[in-house]
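In: structure of the sequence below:
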Amino acid sequence: MPLRPRFDAMLFDCDGVLVDSEPIVNQVLRDEVAAFGWEMSIEQCIQTFVGASLEGVQARVEQHTGRSVGQGWVDEFTRRRDAALREQLQLIPGAAELVAAADEAFEGRIACASNSERAKVELQLEKTGLLAHFTGKIFSAAETGPAKPSPAVYLAAAESMGPAAQRPLVLEDSPSGVRAGKAANAYVVALAATVNPEALVGAGADVVVDSLSEVRDLIG
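Out: Reported below is the predicted structural model:
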């Protein structure tokens, strides 16, 4: 008989954790912000905006450039971003296996909690074949309250599972996401794919891993 998992629920971030969306999104974003005179590489763009909500991106661009970013810009960026994701998006290696294992180990007590808007999360999970695992279990900070590093989206996800989810395991890849998970009283594993491991440790990550295969051992 298998041992009971150390945790009783698992909450996943989406971008950079389940799907390899950061290079795709930031290629589009780099081109869009260049129109405002803000030149940067894709790597610089990722480091600047990793973990940010769409509203956070807009605010950061306005702050840096001193120019107002209207709804038309947001709509065009979203259109180009989503088109690129539909064409290019792939899973993070090991994501499908980890989600399936977590879904079984925690008897369905898994959720995807993201700063991204719901439509983007659903697009990405459907494109990569993960949506069936997260039907009715997607939480967006655009709906739950302040974006990460606020814990609101993780608290909403955990509360939706009731008292059975008292010891959640959170999987993140950004300092703001790590802080959100810790503020929600979760054990946070950080995937060091796009951010320096020291920054993730500094944000409070309990464990930093280089691949999702390392996470599998934590869920029993």
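
In: rest of the way, CA atoms for contacts and neighbours
Out: Will do.

In: and stretch 21-40, what's buried?
Out: The neighbour-count check on stretch 21-40 (16 or more other Cα atoms under 10 Å) flags 21-33, 36 as buried.

In: touching, E122 and L131? I think so.
Out: Yes - judged on Cα atoms under 8 Å, E122 makes contact with L131 at a distance of 6.9 Å.

In: out of the buried residues of stretch 21-40, list just those in helices.
Out: E22, P23, I24, V25, N26, Q27, V28, L29, R30, D31, E32, V33 (DSSP state H).

In: how about this one, so we can line them up?
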Amino acid sequence: MQASASKKGKGDYRMAFEAILFDCDGVLVDSEKIYVSVEREHLARIGLDYEIDEYMDRFQGLGSDDFWAELDRDHRSLGKGPLPESFGSELDAATMERIDRELSEIAGIKQFLDIHEGPRAVASSSRLQRLIHKLQHTGLYAYFEPHIYSGEQVANGKPAPDLFLHAASRLGVDAATALVIEDSANGVKAGLAAGMTVWGFVGGGHSHQGHTEQLLEAGAHKVVDSHDDLAGLLFNSKKPN
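Out: This is a model prediction of the structure:
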């Protein structure tokens, strides 16, 4: 089932979906602002300076292997050779320190999940153990377990459709009846490639000017700005308390 393209905004939008597939970072947990801050800071130290719009457009939602390959290619293009051997471990350590200190769930998600009935899954580009850690840290793990899927578990990461198709298969639902909630252009493209309805989400702390337009340009059928907004569209306009 496909929705027609729509501008951001609230309205009477009645649709039934067999399952909801959520991206994690920036949709369930407010981690993208941490990742972007730490990554851009560390990359600048090795000469890779990206404007925020370019960074979000190129890298947000990208599978881990593709992310590192792109950074390595950029570093080599500067005549600096491959990324420094210690870069990945240093970035990981700095990121996890910030996550353990600052990470919280996106406002309204627990109230939404308390209302939602039916199959649902997490489908994230994050490495599986880190994905589980973030969900446990924010108290969201029990809402999804065992349907928590990582890009590590499929051959091709987002923007390829593999991860969303894998999640739908494990849930036992037809891809065409699934709704994807995504905050990145790469994630939107992955959901569309899987033949699913995709709604963009711009309620995370990392959302920036042009984010809505970026998701619509990637093909999102609709963009919502909060989990209250999402609940209003899916649950007869009744929002969580």
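
In: to which residue of the first structure is G187 of the second structure aligned?
Out: Aligned counterpart of G187 of the second structure in the first structure: G177 (TM-score structural alignment).

In: look at its match and give its secondary structure.
Out: Here G177 of the first structure takes the helix state, with states given by DSSP: H, G, I helix; E, B strand; the rest coil.

In: for burial, what's the neighbour tally of it?
Out: Using other Cα atoms under 10 Å, G177 of the first structure is surrounded by 31 other residues.

In: G51 is in contact with that one, correct?
Out: Yes - at 6.7 Å, G177 of the first structure counts as touching G51 under the criterion of Cα under 8 Å.

In: give the next helix or strand downstream of the longest helix seen in the second structure.
Out: If you go by DSSP H, the second structure has its longest helix at helix 87-102. Sequence order places helix 109-115 as the next helix or strand after helix 87-102 of the second structure, per DSSP states H and E.

In: give the buried residues for that following helix.
Out: Buried, per 16+ other Cα under 10 Å, within helix 109-115 of the second structure: I109, K110, F112, L113.

In: now distance to C24 of the second structure too, for those residues, in TSV please.
Out: Below are these laid out as TSV (distance: Cα to Cα, whole Å):
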residue	distance to C24 of the second structure
I109	11
K110	13
F112	15
L113	14
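
In: circling back to that earlier point, state the pair within the buried residues of stretch 21-40 of the first structure that is farthest apart.
Out: Spanning the widest gap among the buried residues of stretch 21-40 of the first structure are S21 and F36, at 23.2 Å by Cα to Cα.

In: what residue of the first structure takes the place of F112 of the second structure?
Out: Match for F112 of the second structure (TM-score structural alignment): L98.

In: so that match versus V33 of the first structure, what's the distance?
Out: Per Cα to Cα, to the nearest Å, L98 of the first structure is found 35 Å from V33 of the first structure.

In: D13 of the first structure too?
Out: 25 Å.

In: contacts only, for the residue in the first structure that T138 of the second structure lines up against.
Out: Superposed on the first structure with TM-score structural alignment, T138 of the second structure falls opposite T128. Residues near T128 of the first structure by Cα atoms under 8 Å, 6 or more residues apart in numbering: V19, L89, Q90, L91.

In: can you show me the helices along the first structure?
Out: 22-34, 42-49, 54-65, 71-88, 95-105, 118-127, 141-144, 152-159, 175-183, 197-202, 213-216.

In: just to revisit the earlier point, read off where the longest helix of the second structure ends up in the first structure.
Out: The aligned range for helix 87-102 of the second structure is 73-88, by TM-score structural alignment.

In: with the second structure superposed, average distance for the matching stretch?
Out: Compared with the second structure after the fit, stretch 73-88 of the first structure shows a mean deviation of 1.3 Å (mean Cα distance after the TM-score superposition for the first structure).

In: list the contacts of that stretch.
Out: Against stretch 73-88 of the first structure from outside (Cα under 8 Å, 6+ apart): S21, I24, V25, V28, L29, E32, Q58, K120, L123, Q124, K127.

In: just to revisit the earlier point, what subset of the contacts of T128 of the first structure is buried?
Out: Buried among the contacts of T128 of the first structure (16+ other Cα under 10 Å): V19, L89, Q90, L91.
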